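K.L.:
Whatever this is, show me its structure:
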Amino acid sequence: MNYNVQINAIESLDEIANYWTENDYRQLLELFDFPDSKSIKTENLLEMLQMAITDFEPAAAARVLLQYKLSEHLNEGQMDQMAHDMLLDKISEEYPDTSLHYALYNINQLLFKAFNGTFLNTKATLLDFTIDNNSETPITKAGLLRLLHHGMSPNNLVVRMFEEQLTKNVDFPDAESIVWELKTADYSNYQLITSEYWLSREDVVRGEFEGSIEAAG
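P.N.:
This next block holds a predicted model:
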């Protein structure tokens, strides 16, 4: 099926709003040995958490956050190693398991801001676009990547790595890890968030284009 696509805006992000909840902040304050987190006003939670984080050595702080978010996916040795590697490399882009990139990005950026640059800065991309979809059924992450690739540079990493999945009727499970957030209220206007590693401003080479989704989903 063919669609017309209009790119409305592309924005580079150094944090993703509302990823961390108030409950996250309060639990993390306790893990960072901050007394009586329940007494802190909501608007002061992030500032107090950043202060508590910097009372730890950088690798130790990273280890606490990895344990909090990813203990079901990583073993103790992996988390120990990753906590040190994060000081040297962009783990949220380089770690082989792409399903962890979203969480790793948000962990990294919390540490980057708390330690004022000790950790490497990583970026996310917000893509705002409109498609002429008259259906009341939302298009899946895989379907949208298949559609958007018609307006992307051939040098884009997704295009180069997943050409078969973008152009043929085959499964595309990696789409769930590539697209971190996808929002739409009317199935025509979308906001997509992903890593700048997968999609940057320079990767979108056409502001308006027609594309098709050859595969279902």
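
K.L.:
only C-alpha atoms for contact and neighbour calcs from this point on.
P.N.:
Noted.

K.L.:
list the buried ones in the lengthiest strand in the chain?
P.N.:
Using DSSP state E to define each element, the chain has its longest strand at strand 2-13. Neighbour counts using 16 or more other Cα atoms under 10 Å place 3, 5-7, 10, 12-13 of strand 2-13 among the buried residues.

K.L.:
same thing with stretch 200-214?
P.N.:
Under 16+ other Cα under 10 Å, the buried positions of stretch 200-214 are 200, 203-204, 208-209, 211-214.

K.L.:
how about the nearest residue to the spatially most central residue of the chain, chain neighbours excluded?
P.N.:
Centroid-nearest residue in the chain: Tyr102, 3.9 Å away (criterion: Cα atoms, centre = their mean). Distances taken as Cα to Cα, 6 or more residues apart in numbering place Trp180 nearest to Tyr102, at 6.2 Å, with adjacent residues excluded.

K.L.:
Here is the second sequence; please produce its structure so I can put it next to the first one:
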Amino acid sequence: MKYHIIINSVKTVDALKDAWTKEDYIFLLEKFGIEDSSESSTSELLELLFMAISDFEPEEAAAIILDYKLADQLNENQIEQISHEMLLDKISEEYADITLHHQLFNINQLLHKAYNGTFPNAKATVVEFEITPNKDITKEVVLKAFDKTLANNNVIKRLFSNHLAGQEAFDEAESIVWDLTSIGENSYTLTTSEYWMSRDEFKDAEFDSTVVEFEDEED
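P.N.:
As a prediction, this is how the structure comes out:
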């Protein structure tokens, strides 16, 4: 299908709105030894959490938060390993399982701010765009449409060229795009890692793109 796309804005951010809830902060504060904090405002809870976290070694704090958010996906050894690797590398970009990148980004950025830069500073990209016709819009469709405007050295284009061309199933699109939200009649906001898509990689603000669906051949 052929789509017409208008890129209205591409922003680089170091934190995602609503990544953490008040309930998250209260639970984590208990994990870090502070109870009876439920009467505090969300901003006060975050300040308390930063102070509580700073009393722990960075690796220990990382392990506590990783366990809270990803205990269902990671075992104890993996959590311990990641808690150390986070101090050296942008784990939300480099971890092999890309389905965890979104949560790892949120965890990393919380720790980055709590420790004033001890953890590497990862970035996310937020794209506001219009697409017509507004039909069958999925994360996969948007990535295939954006292929027309992204620079040739873009990581998605280099790693998933066959997928973008409709020659292979593109299940990875669900993890590459962290969020795709409709904000108007034909308007959407896409959120992803700067690793996958950076502001500098967008060549055209308005373009046409033909999206080819992958058709699985039955045996």
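
K.L.:
Enumerate every residue touching the closest residue to Leu45 of the first structure other than its chain neighbours.
P.N.:
Excluding the flanking residues, the one nearest Leu45 of the first structure by Cα to Cα, 6+ apart is Tyr25, at 6.3 Å. Tyr25 of the first structure makes contacts with 45-46, 49, as judged by Cα atoms under 8 Å, 6 or more residues apart in numbering.

K.L.:
how about the strands of the second structure, start to end?
P.N.:
Using DSSP E, strands in the second structure cover 2-13, 124-132, 177-182, 187-193, 206-210.

K.L.:
What lines up with Leu111 of the first structure in the second structure?
P.N.:
Taking TM-score structural alignment for the superposition, Leu111 of the first structure sits opposite Leu111 in the second structure.

K.L.:
again, but for Ser200 of the first structure
P.N.:
Alignment note: Ser200 of the first structure maps to Ser198 in the second structure; criterion TM-score structural alignment.

K.L.:
and the closest residue to that match other than its chain neighbours, how many residues sit next to it?
P.N.:
Leaving out its chain neighbours, the residue that sits closest to Ser198 of the second structure by Cα to Cα, 6+ apart is Thr125, at 6.2 Å. By other Cα atoms under 10 Å, 23 other residues sit near Thr125 of the second structure.

K.L.:
I figured Thr125 of the second structure hits Thr192, correct?
P.N.:
Yes. Using Cα atoms under 8 Å, Thr125 of the second structure is in contact with Thr192, at 5.4 Å.

K.L.:
To which residue of the first structure is Glu35 of the second structure aligned?
P.N.:
Superposed on the first structure with TM-score structural alignment, Glu35 of the second structure falls opposite Pro35.

K.L.:
Around the aligned partner of Ser187 of the second structure in the first structure, count how many other residues there are.
P.N.:
Here Ser187 of the second structure is matched to Asn189 in the first structure, going by TM-score structural alignment. Asn189 of the first structure has 17 neighbours, counted by other Cα under 10 Å.

K.L.:
need the contact list for Asn189 of the first structure.
P.N.:
128-131.

K.L.:
circling back to that earlier point, would you reformat the strands of the second structure as JSON lines and include distance to Ile64 of the second structure?
P.N.:
Shown next, in JSON lines, are the strands of the second structure (distance: least, Cα to Cα, whole Å):
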{"stretch": "strand 2-13", "distance to Ile64 of the second structure": "25"}
{"stretch": "strand 124-132", "distance to Ile64 of the second structure": "23"}
{"stretch": "strand 177-182", "distance to Ile64 of the second structure": "23"}
{"stretch": "strand 187-193", "distance to Ile64 of the second structure": "24"}
{"stretch": "strand 206-210", "distance to Ile64 of the second structure": "45"}
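
K.L.:
Identify the residue spatially nearest to the aligned partner of Asp147 of the second structure in the first structure, adjacent ones excluded.
P.N.:
Using TM-score structural alignment, the equivalent of Asp147 of the second structure in the first structure is His149. Once flanking residues are discounted, His149 of the first structure sits nearest to Val159: 6.7 Å by Cα to Cα, 6+ apart.

K.L.:
right, and that neighbour touches Ala175 too?
P.N.:
No. Judged on Cα under 8 Å, Val159 of the first structure makes no contact with Ala175 at a distance of 12.0 Å.

K.L.:
Now do Glu35 of the second structure against Lys90 of the second structure, distance only.
P.N.:
Going from Glu35 of the second structure to Lys90 of the second structure by Cα to Cα, to the nearest Å gives 31 Å.

K.L.:
Show me which of the two is the more surrounded one.
P.N.:
Comparing Glu35 of the second structure with Lys90 by other Cα under 10 Å, the one with more neighbours is Lys90, at 19 against 12.
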